[in-house]
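J.: Compute the structure for the input listed below.
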Amino acid sequence: MPRGKIRDNFTLTFPAANRTIIMSLTRVGRLRPSVMAMAIRSQSTHNVFALVMGGGVAGSSVAYHLTKRNIKDVILLEKEAVATPSGTSFHSPGLVSASHPAHRYKPILAYSVELYSKLQDETGEPLNFERAGTIRLATNPTRLQEFKRYVARDYYKEGDVCKTTLLSPEEVAEIAPVVNTKQILGALYTTNDGMISASGLNRALVTGAKAGGVQVINSTPKTVRYDKGKGLWHVELADGSLVTARNLLNAGGIWANDIARLSGHELPMVIAEHQYATLTVSHWFLLALCKLPICSSTCISCFFFSRLLLLLTLLL
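T.: Modelled structure (predicted):
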């Protein structure tokens, strides 16, 4: 086969964005394929402070907050466009909670509510953050006692984002009339949290991260190697490019173990499958006008909320 034909076929093995470099090199000195490969590899090598593997809500949030600390040499790696049905964040119900049995989590939960309240204005991405509150139902004495202890330790002060109170069954029926309170002993009610569009949040965090200097690459890791002597991670991507990073974050969601195995590690994680049901009501318009809070029960491991309010908001 003529030398020129061999060179042309070799050039086609590289991504389109890199072919111009290859053609320029061949015109200058008719370099051998091995030399050309070395040259193009140097053009596709990234040296960064952090490589975040996984562009869902967790990964994009880390990238976003790194930029807020003025750390800009960050790569966010996602196999395809963010907030697509192939990822787990896309299917999240988007519950935003400001209460937790462990009070040490209260500051970060409150921060999340505050961040989501202003992120849409910052990035221009719609979040549909509905702060209708959350009701956690107690159907047994043990759960009710747990809620009483929580309220006793809440230490709410003026200016806090959310406030938690204990409700009687009658108060539950007043706030959430769709709940049958016959088996309800009480409830924990948190104001000003609620639900958000998980895909919208994902896009907003990525937009904010990119505005702060983060580079988003659509590819997947092929090999992962740690250089203990230099304290560096060397990652080869499926597109042939190389990334050297001081820090590596695995935010792969249900694929996190696949990423971990590339470096010889095994994560103690189990993938759980959940079900959901979509219910319809006869007087949906009246329900849409009602700002129904999120209602959940850990006793029977379920929650429900009204998407009609979200739909009405979008239509208006």
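J.: drop to CA atoms for contacts and neighbour counts, all remaining ones
T.: Noted.
J.: ok, the nearest residue to G252 once chain neighbours are set aside - contacts?
T.: Spatial nearest neighbour of G252, excluding adjacent residues (CA to CA, 6 or more residues apart in numbering): G54 at 4.6 Å. By CA atoms under 8 Å, 6 or more residues apart in numbering, the contact list for G54 reads 60, 76-79, 250-253.
J.: Looking at the residues you listed, which one is closest to G4?
T.: Closest to G4 out of these is K79 (34.8 Å), distances taken as CA to CA.
J.: my guess is that closest one meets S219, correct?
T.: Yes - with contact defined as CA atoms under 8 Å, K79 reaches S219; the gap is 4.6 Å.
J.: Quickly list what's touching both of the two.
T.: The contact sets of K79 and S219 do not overlap (CA under 8 Å, 6+ apart).
J.: How many residues are close by the nearest residue to Q183 once chain neighbours are set aside?
T.: Distances taken as CA to CA, 6+ apart place T139 nearest to Q183, at 5.8 Å, with adjacent residues excluded. Other residues near T139 come to 19 when the count uses other CA atoms under 10 Å.
J.: what's the distance between T139 and I294?
T.: 16 Å (CA to CA, to the nearest Å).
J.: cool, N128 as well?
T.: Between N128 and I294 the computed distance is 15 Å (CA to CA).
J.: Looking at these two, which is more packed in?
T.: A direct count of neighbours by other CA under 10 Å for N128 and I294 places I294 higher, at 24 against 19.
J.: doesn't F303 make contact with that one?
T.: Yes - under the criterion of CA under 8 Å, I294 makes contact with F303 at 7.2 Å.
J.: The stretch 101-250 of the chain: helices as residue ranges?
T.: 106-123, 141-152, 169-175, 198-211 (DSSP state H, counting those that start in this stretch).
J.: which secondary structure elements does the third one contact?
T.: In other words, helix 169-175. strand 186-190 (3 or more CA pairs under 8 Å, 6 or more residues apart in numbering; DSSP states H and E).
J.: The strand it packs on vs helix 141-152, what angle?
T.: 40 degrees (axes from the mean of the first three to the mean of the last three CA atoms, to 10 degrees).
J.: And for strand 186-190, what's in contact with it?
T.: 98-99, 133-139, 144, 147, 162-169, 172.
J.: Can you give me the neighbour number for Y111?
T.: 13.
J.: give the contact list for A198.
T.: 57, 89-94, 127.
J.: pretty sure P221 is touching G240, no?
T.: No - judged on CA under 8 Å, P221 makes no contact with G240 at a distance of 9.6 Å.
J.: neighbour-wise, which of those two wins?
T.: When P221 and G240 are compared for neighbours, P221 comes out ahead with 21 against 17, by other CA under 10 Å.
J.: what about the host helix or strand of I6, distance to the chain center?
T.: Here I6 is covered by helix 3-11, with elements defined by DSSP states H and E. Put simply, helix 3-11 sits 44 Å off its chain's centre (CA atoms, centre = their mean, to the nearest Å).
J.: one more, for comparison:
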Amino acid sequence: MIRSAQVVIIGGGVTGASIAYHLAAVGVRDVLLLERKFLASGGTGRSVGIVRQLYPTPETSQMVVRSLAVFQNFPDAVGGESGYVECGVVIGVSAAMRPQLEETVKRQRLFGVRAEVLEPVELARVEPRINIEHLGAVLYEPQSGYGDPTAVTTGYAAAARRRGVQIEQGVEVVTIRSAGDRVTGVETAAGDRVDAPVVVNAAGLWSTAVARLAGVALPIVVGRHPVFVVERDAEFGRPHLVYLDLAGGSYARPETGGLTLTGSLTDDETQHPMEPELLGGDVSLEEAAEVLERTGRAIPRLADARYRRGWAGAFDITPDWMPILDESPLRGF
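T.: All right, here's what the predicted structure looks like:
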């Protein structure tokens, strides 16, 4: 079967669904999103969903400030629920990291980032259960928190459908068609052809494989990032906020049911490349013990939390850890 679209989006994670919605919102017609499995089945569905505001570039900071406003008002802005919890985010850094933190905060406030640099001793008024012995400074973002990546994806997808976007699941793109230096469409594993002047690669962990179909090489490494779930004891009290311990190398994000999601913050994922198909696979008790020891030092009250489960998450990592937002040498792709 041969058909046509104005834009074909490959990938039904949160990025692909958001692109589909926003294209339709500005009046682009005939948008088709193709997802190999089901919505949020890739990295989105295995994300811990932390929403923080401080990023190292003006572009990413502006994106996250705008995104935060949407998450805070998702039912009205998009429709559906984002699962956003505004619990606050604390980022702890070493004394050596403090000058860079202060400079970044000063620069990013120009773009609307709402954050406050605190002395470690001042953290007691925000979250007294955090260990401050190894910290040189603390960043506090009171309006940040975490959301539900799958809910955000399905919310955007439903809103996109209401605006006329076609979303097809269980459809794998196996060929990207071109003529000269211009993309002309895609072909699917079922043998269908879709002619389109624009094809968007939103395949996340599979983006390098999709790019290769167009003869484009992307400098992306898929790095393994295990996530662990622990159950806080009954005496822990109110849920903690989101804590990113850059000085100690771990993070902790509260979850409903008295649970906490935690993992490593050592930025060594590029040293542990992973096949995307292994996403969601098993983790070892040795991996869990190493990370939970760090988490217990960061928030001592979590040292006695009960380990429940874990899974192999992953990051798609560029050389500077920033997203690739560009047109390739193949025009329209």
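J.: So after superposing, what's the score?
T.: Aligned and superposed, the two chains score 0.74 in TM-score terms (TM-score structural alignment, normalised by the length of the first structure); 258 aligned residues with a CA RMSD of 2.3 Å.
J.: buried subset of the contacts of strand 186-190 of the first structure?
T.: Buried subset of the contacts of strand 186-190 of the first structure (neighbour count, 16 or more other CA atoms under 10 Å): 98-99, 133-139, 144, 147, 162-167, 169, 172.
J.: Go ahead and confirm E168 of the second structure touches V31.
T.: No - E168 of the second structure is not in contact with V31 according to CA under 8 Å; the separation is 11.1 Å.
J.: Look at those two and report which has more neighbours.
T.: Just comparing E168 of the second structure and V31: by other CA under 10 Å the higher neighbour count belongs to V31, 25 against 16.
J.: What separation is there between R27 of the first structure and R19 of the first structure?
T.: Distance of R27 of the first structure to R19 of the first structure, given as CA to CA: 12 Å.
J.: neighbour count winner among those two?
T.: Taking neighbours as other CA under 10 Å, R27 of the first structure and R19 compare with R19 leading, 17 against 9.
J.: how far away is that one from R7 of the first structure?
T.: Taking CA to CA as the measure, R19 of the first structure falls 11 Å from R7 of the first structure.
J.: try G29 of the first structure
T.: For G29 of the first structure relative to R7 of the first structure (CA to CA), the value is 12 Å.
J.: These two - which one has more neighbours?
T.: R7 (18 against 8).
J.: Residue in the second structure paired with G54 of the first structure?
T.: Taking TM-score structural alignment, G54 of the first structure has G11 as its aligned residue in the second structure.
J.: hang on, the earlier thing: I'd like the contacts of A198 of the first structure written out as JSON lines, with secondary structure added.
T.: Below are these laid out as JSON lines (DSSP: H, G, I helix; E, B strand; the rest coil):
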{"residue": "V57", "secondary structure": "helix"}
{"residue": "S89", "secondary structure": "helix"}
{"residue": "F90", "secondary structure": "helix"}
{"residue": "H91", "secondary structure": "helix"}
{"residue": "S92", "secondary structure": "coil"}
{"residue": "P93", "secondary structure": "coil"}
{"residue": "G94", "secondary structure": "coil"}
{"residue": "L127", "secondary structure": "coil"}
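J.: and of the residues you listed, the nearest to A83 of the first structure?
T.: Closest approach to A83 of the first structure among the contacts of A198 of the first structure (CA to CA): F90, at 5.3 Å.
J.: Am I right that that closest one is in contact with S199?
T.: Yes - assessed by CA under 8 Å, F90 of the first structure is found in contact with S199 at 5.0 Å.
J.: and the two? which has more neighbours close in?
T.: Between F90 of the first structure and S199, counted using other CA under 10 Å, S199 has the larger neighbour count: 25 against 20.
J.: Let me know how buried H283 of the first structure is, in neighbour terms.
T.: For H283 of the first structure, the neighbour count with other CA under 10 Å is 8.
J.: Would you mind finding the match for it in the second structure?
T.: In the second structure, H283 of the first structure lands on A234 (TM-score structural alignment).
J.: circling back: identify the farthest-apart pair in the contacts of A198 of the first structure.
T.: H91 and L127 (14.8 Å).
J.: Could you check the angle the one helix or strand I19 of the second structure maps to makes with helix 149-162?
T.: Using DSSP H and E, I19 of the second structure falls within helix 14-25. Counting by the same axes, to 10 degrees, helix 14-25 of the second structure lies at 30 degrees to helix 149-162.
J.: Is K148 of the first structure in contact with L166, as I believe?
T.: Yes - using CA under 8 Å, K148 of the first structure makes contact with L166 at a distance of 7.0 Å.
J.: Identify the residues contacting S4 of the second structure.
T.: S4 of the second structure makes contact with 194-196, according to CA under 8 Å, 6+ apart.
J.: let's see it at 10 Å
T.: By CA atoms under 10 Å, 6 or more residues apart in numbering, the contact set of S4 of the second structure is 30-32, 184-186, 193-197.
J.: Could you dump those into CSV with distance to G258 of the second structure added?
T.: What follows is these, written out as CSV (distance: CA to CA, whole Å):
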residue, distance to G258 of the second structure
D30, 45
V31, 41
L32, 40
T184, 51
G185, 48
V186, 46
R193, 49
V194, 48
D195, 50
A196, 48
P197, 49
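J.: Let me know the closest of those residues to P58 of the second structure.
T.: For those, the minimum distance to P58 of the second structure (CA to CA) is 29.5 Å, reached by V31.
J.: what does that closest one align to in the first structure?
T.: For V31 of the second structure, the residue aligned by TM-score structural alignment is V74.
J.: Show me which positions of stretch 47-65 of the second structure end up buried.
T.: 47-55, 60-62, 64-65.
J.: Mind picking the one among these that's closest to V222 of the second structure?
T.: For those, the minimum distance to V222 of the second structure (CA to CA) is 14.0 Å, reached by S47.
J.: What's the average distance for the helix or strand containing V227 of the second structure when superposed on the first structure?
T.: Assigned by DSSP H and E, V227 of the second structure belongs to strand 221-231. After superposition onto the first structure, strand 221-231 of the second structure sits on average 1.6 Å from its aligned residues (mean CA distance after the TM-score superposition for the first structure).
J.: now the next helix or strand after that strand: which residue numbers in the first structure?
T.: Next in sequence after strand 221-231 of the second structure, counting helices and strands by DSSP H and E, comes strand 242-245. Taken onto the first structure by TM-score structural alignment, strand 242-245 of the second structure occupies residues 294-297 there.
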